[in-house]
Structure formats: C-alpha cells, structure tokens
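Trainee: quick one, structure for this:
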Amino acid sequence: MCKKGKLNLIIVDDHPMILEGLKSLLNIQQYQVFLFTKGKAALDFIQENKIDIVLLDIVLNDGNGLDFCRTIKQSSPDTIVIAVSNQAERSIIFQFLENGGNGYILKNADANEIVCCIENAVNGEVALSKEVKEIMLKPNVNNYVLPRLTKREQQILRYISEGSTSVEIAEGLFISVITVETHRRNLLQKFKAKNMIELVKIATENKLI
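Mentor: Below is the predicted model:
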C-alpha cells in the first residue's frame, strides 16, 4: 500500500481542514501522505505498513495523543512522531517528549517553520517550533502559573464545576464521551490537580469559573 522511494508520512487530526492544510505544505515528491481522523485507525495502519513520520494532534476524538505517541514508539521505535497541536502547556510538551516524541510544533507556527521542523526531525534533530522552544526555556519557578485553556476546555471545566458527568457533558456539547474524558485528563494535567475536586477548587480560587 505504501509506495517505495518516498517517506511514508501519516497526519492524525480530527479536523479535516487541518489535515488538508498540513498535507498541502508537504513536498509530494518527498512524502507519500496518509490522512487519519482517528488515532486507533492510524495505529492499525502503522502495524501493517512501514511508516517513517507521524504528525499527531494531542486531543483526538478517540483518545490522547500522548498515549498514542507512546504506543507508536513501543511498536515502531524508528518511526518519527511529531506533535502538531494547540496544547501549549510546558508539562504536556515535556510528557510528549518523555513518551518518545521526536518533536513538538504549535499549530500557530507558519508554513515554513512546520516544514523545517519536519525536515529537522528527518535529519535526526528534535523538532521544536520557535514558541515551543521559548516555553521550554522558561525557568520552572515554584510560583503557580495559570494554564491557558481552550474554549472547549473552559466549557468542560464549567460543566465539571456544576457536577455534570462525562455523559452529560458529551450530550450538552455534542461531542463523544471519549473526547470529554481526554479533556478531563488534560485539565488535571494542566492544573497539576490530583482529582476533579482539587481541579474545581483551583479554578474557583483563581476565578476561572
């Protein structure tokens, strides 16, 4: 299924427009590109084909990109896995790299930067976009810094504070329960909270809800 002579590259993102946008940036002479909106489908494809590069979103409808990265690297250590995400939290970036990731690119990076990062990864470097490097170089001070939340995370945080279950949140926002659970895990990680009670407490104290 994969053609010889090109690097086989997978893009995994649950937004079709982003899939097509990233694909349009890549040199079709250099890459054979495959698009997936589901992480598990991409994993199955990797099991059956030699894949050189995976561009992976962190928040997916059927799971967490952090977990998918670890699974890919366990089954295919030579595959280059690069996050392409809106998640700009220092802890998430470091965890992705600890899980075996070869790079991390924020989606607000320009086209040239994205292409250069992918090429750097192919050449054996850790591929980090400019803003990611700045985030990683900031001193890790003890003072608590409020994380940046996406609009969806703010919505889910509000539901959590009202005591809604994952099923109720999913129905209210017209998304899957798995997506809600992924956001819950990301929120716990962002706030460094041990459980939902502590998460709501921190958010309330900082007037986020």
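
Trainee: from here on, just use CA atoms for contacts and neighbour counts.
Mentor: OK.

Trainee: any idea how far A88 is from the most centrally placed residue in the chain?
Mentor: Centroid check for the chain by Cα atoms, centre = their mean gives I58 as the closest residue, at 1.6 Å. Distance from I58 to A88, counting by Cα to Cα, to the nearest Å: 10 Å.

Trainee: what's the answer for S166, then?
Mentor: Computed as Cα to Cα, the S166 to A88 distance reads 24 Å.

Trainee: same check on T79?
Mentor: Relative to A88, T79 is positioned 23 Å away (Cα to Cα).

Trainee: repeat for C69
Mentor: In terms of Cα to Cα, C69 sits 17 Å off from A88.

Trainee: more neighbours: these two, which one.
Mentor: C69 (28 against 19; other Cα atoms under 10 Å).

Trainee: quick check: that one touching F96?
Mentor: Yes. Using Cα atoms under 8 Å, C69 is in contact with F96, at 7.2 Å.

Trainee: any idea which helix or strand comes after the longest helix seen in the chain?
Mentor: Identified as the longest helix of the chain according to DSSP state H is helix 177-191. Helices and strands here follow DSSP states H and E; after helix 177-191, the next one along the chain is helix 196-205.

Trainee: check contacts around the closest residue in space to V59 that isn't next to it in sequence.
Mentor: Distances taken as Cα to Cα, 6 or more residues apart in numbering place G65 nearest to V59, at 6.0 Å, with adjacent residues excluded. Taking Cα atoms under 8 Å, 6 or more residues apart in numbering, we find G65 in contact with 39, 56-59, 83.

Trainee: let's compare: structure for the following, please.
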Amino acid sequence: MVLAEDSVILRDGMVELLEARGCRVVATAGTATELLAEVSRHRPDVAVVDVRMPPTHTDEGIRAAVEIRATVPGVGVLVFSQHIENAWASRLLAGGATGVGYLLKERVARTSEFMDALRRVAGGGTALDPEVVDRLVNGERGGRVETLTPREREVLALMAQGRSNRSIAERLVVSERAVEKHVAAVFTKFGLAATQEDNRRVKAVLAYLSETGG
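Mentor: Here you go, the predicted model:
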C-alpha cells in the first residue's frame, strides 16, 4: 500500500502500526504530488489518503484520490481524514462504489476497524463512515430501500457494486432499457432530482449502503 499523510509523526506511527499487522507499506507521501507519483510507480492494492495536504491544506489529497480512481484502475482508495468534502467525495464515488472508502479519523474507535476497512477496500469492497453517507445524501433517512420492488432492489444492489446499466442487464438477463426504467424508478422513490446522472447513481448507492449496512 501507499500512505499519504502530511504529518510526519502520524505518518511514521501509521506505518509502524500497519506493518505490525501484516501490511506492506511500499511508499509514503507528504504531498498530493508525491502520492500520485508513488501510486503510478508501485501500483499498490490500496492507497490511504488524507483530504487536506500541502501546499494549501484544503482538498489536494482528495483531488489526488479522485485522479487515482480515474487514471490507475485497480488501485483501491481509502480516504482517512478529519474532514468531509462533499463535492469531491461524490466525485470519488462516481466511478462506482467498489474499491473505495471514506473514514473519519475521530470516529475510528479501534485499530481492528481500520484494518477491516483497509482490507475491504484493497479487495474491491467499500468502507464508508455512516456520517459521510449521511452528509452525501443530505441527512435523509427513512427506510427508502423498503419502498423498492424486489427487481429494483436487485438493480440497486448491482449499482452498489459499481456496475453499469449494460452490465446489470447482462447479469439479470433483461434488456438495457428495462434496467434504465428500474434505475429511474429508484431515483424517483429516493427523491433524487434529475441533475447529473453520475451524482444520482452515487447518492442512490450511498442511501442503499446506509440502510443495509453495506
């Protein structure tokens, strides 16, 4: 794995902790530029990334995470930060809710929780802090998954795996047009307005994960 953290003390402590638990840290980075270079060089299973990194300490880290998702397929990305950046978090998940995680440092109570999340993301799974989910779906709750038909729920579950409409159609042995209708029904039942298609898919998946414990 590659670890990006601008605090030297925290970075060194995390390397020691991770390696003590069997993780191989192939490189560390103190800036987003270094992170991108190390990921390109090593092609790790997963990159752990802080949101705010030099030089401005605003959103350099998560911007780099989005770039990794777009340009280095197969590398899992686990954002580990004190901050939630809604717009960039949505972009991070727009490529599909697989091999991606977003955890808040102050809410990870045990090392085992972090290690479980890290392994899930490295293996192509998802690890999202419930508070991040709440923020990205505007704090709306209320069992919306229960309003879906069995077929709509199947479609949504496959969306949560990052599948396209065509892939879902092949998996369910139905037409792509039928899948489009089911996706549209999910958007309607979840109250997701017709804005950007990718953003609505992300929010639908986040709502699904928040209500199913995925």
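
Trainee: related to what we said a few turns ago, quick check: the farthest pair among the contacts of G65 of the first structure?
Mentor: Pairwise distances across the contacts of G65 of the first structure (Cα to Cα) peak at 12.7 Å, for the pair G39 and A83.

Trainee: what's the counterpart of V100 of the second structure in the first structure?
Mentor: Alignment note (TM-score structural alignment): V100 of the second structure maps to N102 of the first structure.

Trainee: burial count for that match?
Mentor: 26.

Trainee: that one contacts E119, doesn't it?
Mentor: No. The pair N102 of the first structure / E119 is not scored as a contact, 11.6 Å apart, by Cα under 8 Å.

Trainee: and the residue mapped onto A65 of the second structure from the first structure, how far from Q32 of the first structure?
Mentor: Using TM-score structural alignment as the criterion, A65 of the second structure maps onto C69 of the first structure. Taking Cα to Cα as the measure, C69 of the first structure falls 20 Å from Q32 of the first structure.

Trainee: before we move on, what about I160 of the first structure?
Mentor: In terms of Cα to Cα, I160 of the first structure sits 42 Å off from Q32 of the first structure.

Trainee: which of the helices or strands spans the corresponding residue of the second structure for E48 of the first structure?
Mentor: Using TM-score structural alignment, the equivalent of E48 of the first structure in the second structure is R41. Here R41 of the second structure sits within helix 32-42, counting by DSSP H and E.

Trainee: which bit of the first structure covers the longest helix anywhere in the second structure?
Mentor: Ranked by residue count under DSSP H, the longest helix found in the second structure is helix 197-212. Alignment note (TM-score structural alignment): helix 197-212 of the second structure is unmatched in the first structure.

Trainee: now for that helix, which elements pack on it?
Mentor: helix 86-93, helix 130-136, helix 150-159, helix 176-189 (3 or more Cα pairs under 8 Å, 6 or more residues apart in numbering; DSSP states H and E).

Trainee: now those helices as CSV including mean neighbour count and distance to R201 of the second structure?
Mentor: As requested, those are arranged in CSV below (neighbours: other Cα atoms under 10 Å; distance: least, Cα to Cα, whole Å):
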stretch, mean neighbour count, distance to R201 of the second structure
helix 86-93, 19, 9
helix 130-136, 18, 12
helix 150-159, 18, 8
helix 176-189, 17, 8
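
Trainee: in TSV: those, plus distance to G13 of the second structure.
Mentor: Shown next, in TSV, are those (distance: least, Cα to Cα, whole Å):
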stretch	distance to G13 of the second structure
helix 86-93	26
helix 130-136	25
helix 150-159	37
helix 176-189	43
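
Trainee: among those, which is nearest T111 of the second structure?
Mentor: Closest among these, using Cα to Cα: helix 130-136, at 17.6 Å.

Trainee: just say helix, strand or coil for T28 of the second structure.
Mentor: Under DSSP: H, G, I helix; E, B strand; the rest coil, T28 of the second structure falls in the strand class.
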